[in-house]
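Q: Need the 3D shape of this:
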Amino acid sequence: MKLLASFSFRLALLYATLFTLSVSILLALFYWISIRRPIEQVEASLAAESARFEMLYREQGAQALVVKLERRATLPAPRQAYHALIAPDGTVLATNLPSWPPEPNLRWLRIEADIYRDGEEYDHEALVLDRRLPDGARLMIGRDVQDIDDLDEGIRVGALWLMPVMALLVIAGGGLMSRAIGRRIDAVGATARRVMAGDLSERIPVRGSGDDIDRLGETLNAMLERIEASVESVRRVSDNVAHELRTPLTRLQAELNALQAASPERKAALIESANDEAERLGRMFDAVLRISRIEAQRHQPEMREVNISALIEDAADYHAPQAEERGLILDTQVERDLATVGDRDLLFQAVSNLIDNAIKFTPPGGRIALSASRADDGIALRVADTGPGIPSEHREKVIERFFRAPAAEPVPGFGLGLSLVAAVAKLHGSSLRFGDAAPGLAVEWTLPARSG
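A: Reported below is the predicted structural model:
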């Protein structure tokens, strides 16, 4: 029962059954074409001849039929002709058959018609149609079918040898197929068990053949990579959150402890400071959760056509007072009627984060250049500032949550702004690049343009 429960065994059994059935059908078809069809052709020819001879007998009598039968026996033909005409009283009027049944069978007969040549006997067999004529006479006509019988015997002997060989081949082939499939399924199971044991780096071996099991392995490997990345992301976020919480929680605890001995005026200041710290922590958690939801694709984006030109102008207008307050020039050059398909709220927040990031790190009197234009691969959006920029060795890390370059330490923030931008870009199937604005940082974001 355990063997029958095996998928690979059942598949091999199905293969063996289909193979055997296919070979049997081919053998039956070959037998019909080689044996049955020629026999049927001989039978049809003899039936037609018998009908003509009966008509001749009725119209011209026995003597005319005897002449016809004897002439038929001497005519060259692919098959030797045989006959016997017996009168109603049992007198043999004409024959070249060595023997026949004493009583008419009114059906097809097989009669031995051995031939003697040069003192040697050669086995021959005739297919004979035995019929009774209207006046009681008996007419038998036939043809030599020894060649068909020889072929029939050869096919039967060959089949007797072929069947055991075919059975062995089917069993061997089915066993090999069962083992091959079983090994590959076992490899998938072994990988799954190692992953369950905690090794998320394990992957299912793929042969590169492109078959069903390979495609399944590739899909499962992609799933494992996603799981590993998610678990690593959770671990990294947990470590980062724990690290980021240590200082504000310590500060919050110190402020709460100071409340016990503080004067009324001092208490109000400490409570306000503690409240600000709590709000700051709340904003940090909100940002972390939003990034996590986007990266895990639990956020259901409202994908629709978005006018990127108008969105960028709105974001620039929103941050214009902030830039003016810091003494910055916010230069906007946006091509009209640029459109993409995406979630407008997420896109607005991502663009807003880029502008806010540039404002934070650009010293007073600096310039922020915001541009968007059509490109061969979509819509090219660029935000460049004249701040300190990001060293090349840190550019790949700036999208990691809580990462802050040394130059960013004096600037308030959590290190989450560019992480959110990267998550939104990935959600929209777009690319984000960081370059040198000489001086400052240039962020280039290529969005897919709306088709049509």
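Q: drop to CA atoms for contacts and neighbour counts, all remaining ones
A: Noted.
Q: what about the helices in the chain?
A: Applying DSSP state H to the chain gives helices spanning 7-31, 37-60, 62-74, 146-196, 212-259, 264-295, 308-325, 344-361, 417-427.
Q: could you measure the closest residue to residue 428 other than its chain neighbours against residue 91, distance?
A: In space, residue 428 comes closest to residue 342 once its chain neighbours are excluded; the distance is 6.5 Å by CA to CA, 6 or more residues apart in numbering. Separation of residue 342 from residue 91 (CA to CA, to the nearest Å): 107 Å.
Q: the more surrounded of these two?
A: More crowded of residue 342 and residue 91, by other CA atoms under 10 Å: residue 342, with 23 against 10.
Q: so what's the more buried one up against?
A: Residues near residue 342 by CA atoms under 8 Å, 6 or more residues apart in numbering: 301, 302, 303, 304, 305, 306, 428.
Q: Relative to residue 305, how far out is it?
A: Taken as CA to CA, the span from residue 342 to residue 305 is 6 Å.
Q: what does residue 224 give?
A: Per CA to CA, residue 224 is found 34 Å from residue 305.
Q: Neighbour count: these two, which is higher?
A: Neighbour count, other CA under 10 Å: between residue 224 and residue 305, residue 224 has more, with 19 against 14.
Q: Enumerate every residue touching the more buried one.
A: Residue 224 makes contacts with 200, 201, 203, as judged by CA under 8 Å, 6+ apart.
Q: rewinding a little: how about the helices of the chain, which one is nearest residue 110?
A: Proximity to residue 110 (CA to CA) singles out helix 146-196 among the helices of the chain, at 10.5 Å.
Q: who does that closest one touch, helix- and strand-wise?
A: Applying 3 or more CA pairs under 8 Å, 6 or more residues apart in numbering; DSSP states H and E, one finds that helix 146-196 contacts helix 7-31.
Q: Next, the angle helix 146-196 makes with the helix it packs on.
A: For helix 7-31 against helix 146-196, the angle by axes from the mean of the first three to the mean of the last three CA atoms, to 10 degrees is 170 degrees.
Q: another one to check against the first:
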Amino acid sequence: MNISLTARLIAIMMLSVFLSSLVSILFVSSVTVQQVRGMNMQRDMNIAIVVADSLSSAADKGELQLSRAIASQGMQGSRSPMGEGRMGQGRMGEGRMGEGRMGPGRMNPPEEPQRSPLRNILPGQTLVLADGDEFIPLIITDEKGNILQGQYRDAHDNDENHLSSEIYKQGAPYYMNDKITGYVLAGNQAGQTESRGDIHQMTSIVRGILLYPIISALLASFFGVFLLRRALRPLKSLHLGVQTLQKGEYSYRVKIPDSKITIRDDLTMLSEGFNEMAASLEASEEWKKQIISDTAHELRTPVSLIMGNLEMILDGVYKADRSRLESLHRESTVLAELIKNLQVLASEESKRGSTEKIEFSLSELVGHTAEDFRALAVHKNISVQLEDSGNIKFKGDMNKTRQVLKNLMVNALRHTPDNGYIIMRCLRQKNCIIVEIEDSGEGISPEYREKIFNRFFKIDKSRNSEGSGLGLSISRIIIENQGGTLSAHEGRHGSALFRISFPENELG
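A: The predicted model follows:
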């Protein structure tokens, strides 16, 4: 089963949102439950303090009144409103105990016992701390932890008549004559587990907590899917582009949004890389078509001449004499040179930017080339001059550079009239190495100074009657493979000047 990348990314994103929401829910729920329990514990402590305060008030009137007050708590509990961590309105019969407040209590008896509103409660009356729906159990003990009123169950649900000091000292003490007489425990202090009200309260809170993250997760997933589809849209275009290239159609380009503020993400760079690859393939295909067309055109002439002469000899029209054979040999030589140059051109085109470089003396190479061509220039009485600015080292391909110098010198020698001159220069100029070859010929018109580097290009028969038309094209590629440039210019007296330039980072 094939699953698209978009579907997988959407699934991963939704799973991540779900897991992060789940972790957040669990964390917030845990914190909230702890907070609710803390509030309930504070509520229980407040109830215990209020009851202890009422017992202390009764104790001030005598032991009998205290006993009656303890007995009046026979209901074993009080009612407290659910969901509130505070006291409601307390009542003793018709007596008003206070609204959500408690007296100072007698936890640490001051030098002069302070009276609270609860001390006005008459003994024997039933104490109802708050109106509400939830029953809060109470336990009253003496100072040694013996239970006087109420019921305590341990973890195994066994009744206990005596509480350990660790338990009863958690309650609120009540006093007689400024001495601790016992303790009051309420709610969880009295051994109560989570009440229905507490459970209902925590359940309501957790439901609210669950609702918001779930809604947030759904909204995040919805907008995330929408944005992800837009972000991954270039992948579909890339897939279509790959299929198009497989068919040999190299003109396809991935559309990249054109905006003033361009965010270059991975998909944008991938799309740009695809377009560059497609452009390179298109250029390569065009080059292949052009080279085949040009080669076929250039081969047609020598092959036709050779075949025509051979057919005429076979038909008996021409005799196979020396002059005829020399003509066939010349055409064969031209054909062989053309094939060789095509091989060199294809080789140089295939290894652009990957030429192996070594350090050598470029000035010495130029000097040796000038010396070699002086012998060839004698028969035309052409002067080959050398202008050198010292030993200049260069890091490149020495053999390929020698081939370029040879091609340029052959071209200059071919188009320099008798009694003319050819000047070779090697110098440093503006952080570059410059090699120039200038002749005293007729020069090259500005409109042709770039075209002459095209394959098989010839200005006219008078200037390009010899050669395959590939020499300058091969020379430029060789120089460019070494990081330099080859260009044609006008010489000092309107003649032709070819300049090779290498940047400073290519200096030896």
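Q: wait, which of the helices of structure 1 is closest to residue 445 of structure 1?
A: Closest to residue 445 of structure 1 of the helices of structure 1, according to CA to CA: helix 417-427, at 7.9 Å.
Q: counterpart of the closest one in structure 2, which residues?
A: Mapped onto structure 2 using TM-score structural alignment, helix 417-427 of structure 1 covers residues 471-481.
Q: just stretch 282-295 of structure 1 next, same as before
A: Using TM-score structural alignment, stretch 282-295 of structure 1 corresponds to residues 336-349 of structure 2.
Q: with structure 1 superposed, average distance for the matching stretch?
A: After superposition onto structure 1, the mean distance of stretch 336-349 of structure 2 to its aligned counterpart is 1.1 Å, using mean CA distance after the TM-score superposition for structure 1.
Q: contact partners of that stretch?
A: Counting by CA under 8 Å, 6+ apart, 299, 468, 470, 471, 473, 474, 477, 478, 481 sit against stretch 336-349 of structure 2.
Q: let's go with 10 Å and repeat that
A: Identification of contacts with stretch 336-349 of structure 2 by CA atoms under 10 Å, 6 or more residues apart in numbering yields 284, 288, 291, 295, 298-299, 302, 330-335, 350, 354-355, 455, 467-471, 473-478, 480-481.
Q: Next: stretch 59-68 of structure 1.
A: Applying CA under 10 Å, 6+ apart, the external contacts of stretch 59-68 of structure 1 come out as 53-58, 69, 71-72, 83-87, 93-95, 137.
Q: Can you say which of the residues you listed are buried?
A: Burial by neighbour count, 16 or more other CA atoms under 10 Å: within these this picks out 53-54, 56-57, 69, 83-87, 94-95, 137.
Q: Quick check: the farthest pair among those residues?
A: 56 and 95 (17.2 Å).
Q: just to revisit the earlier point, quick one: which of the contacts of residue 224 of structure 1 is nearest to residue 388 of structure 1?
A: Closest approach to residue 388 of structure 1 among those (CA to CA): residue 201, at 38.6 Å.
Q: against structure 2, where does stretch 227-234 of structure 1 fall?
A: With TM-score structural alignment as the criterion, stretch 227-234 of structure 1 aligns to 281-288.
Q: Now that stretch on structure 1. Mean distance?
A: For stretch 281-288 of structure 2, the mean distance to aligned residues of structure 1 following superposition is 1.1 Å (mean CA distance after the TM-score superposition for structure 1).
Q: Measure how far that stretch is from the centre of its chain, please.
A: Here stretch 281-288 of structure 2 shows a centroid-to-chain-centroid distance of 33 Å under the convention CA atoms, centre = their mean, to the nearest Å.
Q: Now distance to residue 375 of structure 1 too, for the helices of structure 1, in a markdown table please.
A: Output for the helices of structure 1, formatted as a markdown table (distance: least, CA to CA, whole Å):
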| stretch | distance to residue 375 of structure 1 |
| --- | --- |
| helix 7-31 | 53 |
| helix 37-60 | 74 |
| helix 62-74 | 94 |
| helix 146-196 | 44 |
| helix 212-259 | 32 |
| helix 264-295 | 27 |
| helix 308-325 | 14 |
| helix 344-361 | 18 |
| helix 417-427 | 17 |
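Q: just those helices: most buried one?
A: Comparing those by mean neighbour count (mean count of other CA atoms under 10 Å), helix 417-427 ranks first with a mean of 21.
Q: who does it touch, helix- and strand-wise?
A: helix 264-295, helix 344-361, strand 431-436, strand 441-447 (3 or more CA pairs under 10 Å, 6 or more residues apart in numbering; DSSP states H and E).
Q: mind redoing it with 7 Å?
A: With contacts defined as 3 or more CA pairs under 7 Å, 6 or more residues apart in numbering; DSSP states H and E, the packing partners of helix 417-427 of structure 1 are helix 264-295, helix 344-361, strand 431-436.
Q: could you check the angle strand 431-436 makes with it?
A: Here helix 417-427 of structure 1 runs at an angle of 140 degrees relative to strand 431-436 (the same axes, to 10 degrees).
Q: Show me what helix 417-427 of structure 1 is in contact with.
A: The contact list for helix 417-427 of structure 1, computed with CA atoms under 7 Å, 6 or more residues apart in numbering, reads 291, 294-295, 346-347, 350, 353, 398-401, 431-432.
Q: same deal with stretch 381-389 of structure 1?
A: Residues outside stretch 381-389 of structure 1 that contact it (CA under 7 Å, 6+ apart) are 354, 358, 361-363, 366-373, 436-437, 439-446.
Q: What is the corresponding segment of structure 2 for that stretch?
A: Using TM-score structural alignment, stretch 381-389 of structure 1 pairs with 435-443 in structure 2.
Q: what's the span of the matching stretch from first residue to last?
A: Distance between the two ends of stretch 435-443 of structure 2: 18 Å, counting by CA to CA.
Q: Report the buried residues of that stretch.
A: Buried residues in stretch 435-443 of structure 2, counting neighbours by 16+ other CA under 10 Å, are found at 435, 436, 437, 438, 439, 440, 441, 443.
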